[in-house]
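1. no FASTA, just this:
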């Protein structure tokens, strides 16, 4: 007997089938509508990892990964905007500062959607955003190169480096305001629909009570670095969506390719998730990176196979195989760190 799926997995399937997948090609070309975000908020998925006491579900890791696969396979742009939300939730859940009581509940229940503006911290020792003390609060100056979900998010988790070399994180409203100016939305090869901009910070002032975390840069980096060494569930989700296309192509050769690639995908997925559940996240890094690059290889093969099976029509930007192939390219660099890039290039050179 098999157990019933977790309720959040069921909701993710419903959201994917009824809202996301039928409109994915249109969203890819025209932009992510606010209605998609409202549907995600209503689904309860924004609180998937949040504490139950604050209205979340505190779901286990395998449920979190499965829902991410489902959303990414249905509409990667929607997945990418909503996935930003979960780090602010975790950061608040681990904080003991006053902002926790103000924001954790609304974020856990989906009343508010949060974006993130801190990937620039990984450029260390370059400092792209500086934080100084001013008027009983904090002043932010610099540039955030990438911010996703502009016009869709309610709040953002913003970070910079203090004069003492600390990584400081604070919340602010995700809107243009004195000291915060967005660029025009970026035209990207994939996921342009995600409404990604850069942010210019010129004296953005935030009160001290907006701060959620202030720690030494090295302490933060020690926790952050291992996260991106694990294979992303979105990679498996996009790969599976491409294989599903092969299964419905009505071509024996496409179905045979799908069967072989699905076996490879399932094997890599099983190993990658077992390692992701290892209790010490900074151990077995080389093995994690090897599995991550193998996951990329299978995804690339699956999306390429979908394009090949579709023939000339796959060159139409409105074609599903075309979209999945471009989304796969995006996932190759999403959240990329120096360690990930080095390992991936080495694997490609030896292939």
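-> That came in fine, so what should we check first? Everything numeric here is computed off the predicted structure, so don't read it as measured data. Numbers count the residues shown, from 1 in each chain.

2. When you work out contacts or count neighbours from here on, use the C-alpha atoms and nothing else.
-> Fine.

3. Using the three-state scheme, assign residue 170.
-> Following DSSP: H, G, I helix; E, B strand; the rest coil, residue 170 is assigned to strand.

4. Spatially, what comes nearest to it if we skip its sequence neighbours?
-> Nearest-residue entry for residue 170: residue 211, 4.1 Å, with adjacent residues in sequence omitted and distances by CA to CA, 6 or more residues apart in numbering.

5. so where do the helices sit in the protein?
-> For the chain, helices defined by DSSP state H occupy the ranges 7-15, 21-30, 34-43, 61-74, 76-83, 86-94, 99-109, 217-224, 233-247, 252-276, 285-310, 320-333, 338-350.

6. check contacts around the residue nearest to residue 170.
-> 97, 99, 168, 169, 170, 171 (CA atoms under 8 Å, 6 or more residues apart in numbering).

7. Which of those has the largest number of neighbours?
-> Ranked by neighbour count under the definition other CA atoms under 10 Å, the contacts of residue 211 are headed by residue 171 with 24 neighbours.

8. next up, a second structure to put side by side with the first:
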């Protein structure tokens, strides 16, 4: 049976498709969280929608949509279920890595896989390393195949790998050599993906372990990684931007669910009934004030997020050290704002909804657990620090993948 290729989107159709999927994903988000049920069918729907291919350049058969559109797509999907929005995060990042550093043959083949609905995962972080940019995993020359490599190592927090078709693995090319990306098929001999993620939030991202035992990698399935940071780049800003979009989606979902709860299930506080003709909890002036404060914070975060997407697109259109720094700072501001907004909205949800909102069966705490877990990905305090340094004396942010 021939499988139909996913649709090729315009900016408007991509946003519309994301909004439609978000509604669908929200329907059983509580059950998936409560039962830790991986969103296998939902991720397949995401592939079938064509949204995983929207950043493939026009030259390689894709629509070539920019960071601003992708940011809104990810944010919308996250309002339905931020776990599903996080799973393809590395997919988009490694599509970007491939476009920047791949050969024509590599781009033609692997981007063709994306256009056919295939998914990239990631095997990047190492749990036992000294810090996030420290890697022990190494590509060693294959003694049996000239030009080939053998890959050994263990990666953690490998979001997307469990449900991927291809796993880009970050490794040193040769003992102590430069960092490279090895493109490994999910089912290749020696690849083991373990669903052992046990976080308090983002429970269904399958962000587990990838073990690589003597995995053979052809020479034409390796792309350089270190070169990305030897010139001005927005590779890091792009990755951070998508994290911010996930947090913004969590924040908006928390506000919406709190509003639905207050208007349908909350009881008014007696003092509000005595002093005002409220007509219910939703008319309590203190509740309305709290909603207004949270809505203001979430709207500000969403505005900074949208501007950050535009800044990344502007920098790509004319990449210099100055435009790259401006994009990184815009994303840093968005990342700090969405971190605060997601944590605040998911916490104050209970303040405005009252005691019964704490019932375990409602699972309203998933918004806070998701926010608290996902916002730990990179410290927001360092985003603020770099913004402060720039504001004081114009010091640009560092040229690496975390900002």
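-> Here it is on my side, so go on. In this text the structure is predicted, and so the values were computed from the model without any measurement.

9. thinking again about what came up before, corresponding residue for the residue nearest to residue 170 of structure 1 in structure 2?
-> With TM-score structural alignment as the matching criterion, the partner of residue 211 of structure 1 in structure 2 is residue 222.

10. Return the distance of its match relative to residue 148 of structure 2.
-> Using CA to CA, to the nearest Å, we find residue 222 of structure 2 at a distance of 9 Å from residue 148 of structure 2.

11. before we move on, what about residue 165 of structure 2?
-> Look at residue 165 of structure 2 and residue 148 of structure 2: by CA to CA, they are 21 Å apart.

12. Check the burial of residue 37 of structure 1 by counting its neighbours.
-> Burial measure for residue 37 of structure 1: 20 neighbouring residues, criterion other CA under 10 Å.

13. Map it across to structure 2 for me.
-> Using TM-score structural alignment, residue 37 of structure 1 pairs with residue 43 in structure 2.

14. Chain neighbours aside, what residue packs nearest to its match?
-> Nearest in space to residue 43 of structure 2, with sequence neighbours left out and distances taken as CA to CA, 6+ apart, is residue 84 at 6.8 Å.

15. What's the local residue count around the aligned partner of residue 166 of structure 2 in structure 1?
-> For residue 166 of structure 2, the equivalent position in structure 1 is taken to be residue 155, counting by TM-score structural alignment. Each residue near residue 155 of structure 1 was counted by other CA under 10 Å, and the total is 21.

16. Residue 155 of structure 1 contacts residue 107, correct?
-> No. Here residue 155 of structure 1 does not reach residue 107: they are 9.5 Å apart, not a contact under CA atoms under 8 Å.

17. anything in contact with each of these two?
-> Looking at what touches both residue 155 of structure 1 and residue 107 (by CA under 8 Å, 6+ apart), the common residues are 113, 114.

18. how about residue 66 of structure 2, what's its partner in structure 1?
-> When structure 1 is aligned by TM-score structural alignment, residue 66 of structure 2 is paired with residue 60.

19. Could you check how many residues crowd around the equivalent of residue 244 of structure 1 over in structure 2?
-> Structural alignment places residue 244 of structure 1 opposite residue 256 in structure 2 (criterion: TM-score structural alignment). Around residue 256 of structure 2 sit 15 other residues, with neighbours defined as other CA under 10 Å.

20. same check, this time on residue 228 of structure 1
-> 17.

21. OK, contacts around residue 88 of structure 1?
-> With CA under 8 Å, 6+ apart as the criterion, the residues that contact residue 88 of structure 1 are 114, 115, 116, 157.

22. again, 7 Å this time
-> By CA atoms under 7 Å, 6 or more residues apart in numbering, the contact set of residue 88 of structure 1 is 114, 157.

23. Equivalent analysis for residue 292 of structure 1, please.
-> Residue 292 of structure 1 is in contact with 229, 230, 231, counting by CA under 7 Å, 6+ apart.

24. top of the residues you listed by neighbour count?
-> Each of the contacts of residue 292 of structure 1 was scored by neighbour count (other CA under 10 Å); the top score is that of residue 229, with 27 neighbours.

25. check contacts around the residue nearest to that one when sequence neighbours are not counted.
-> Once flanking residues are discounted, residue 229 of structure 1 sits nearest to residue 289: 5.3 Å by CA to CA, 6+ apart. With contacts taken as CA under 7 Å, 6+ apart, residue 289 of structure 1 has the following neighbours: 229, 230, 340, 343.

26. Can you list which of these carry over to structure 2?
-> When these are mapped onto structure 2 through the alignment and contacts are counted by both residues aligned by TM-score structural alignment, their matches' CA atoms under 7 Å, the preserved ones are residue 343.

27. quick one: which of the contacts of residue 289 of structure 1 is nearest residue 64 of structure 1?
-> Closest to residue 64 of structure 1 out of these is residue 230 (14.3 Å), distances taken as CA to CA.

28. Hmm, residue 277 and that closest one touching each other?
-> No. Contact criterion CA atoms under 7 Å: residue 230 of structure 1 and residue 277 do not qualify, at 10.0 Å.
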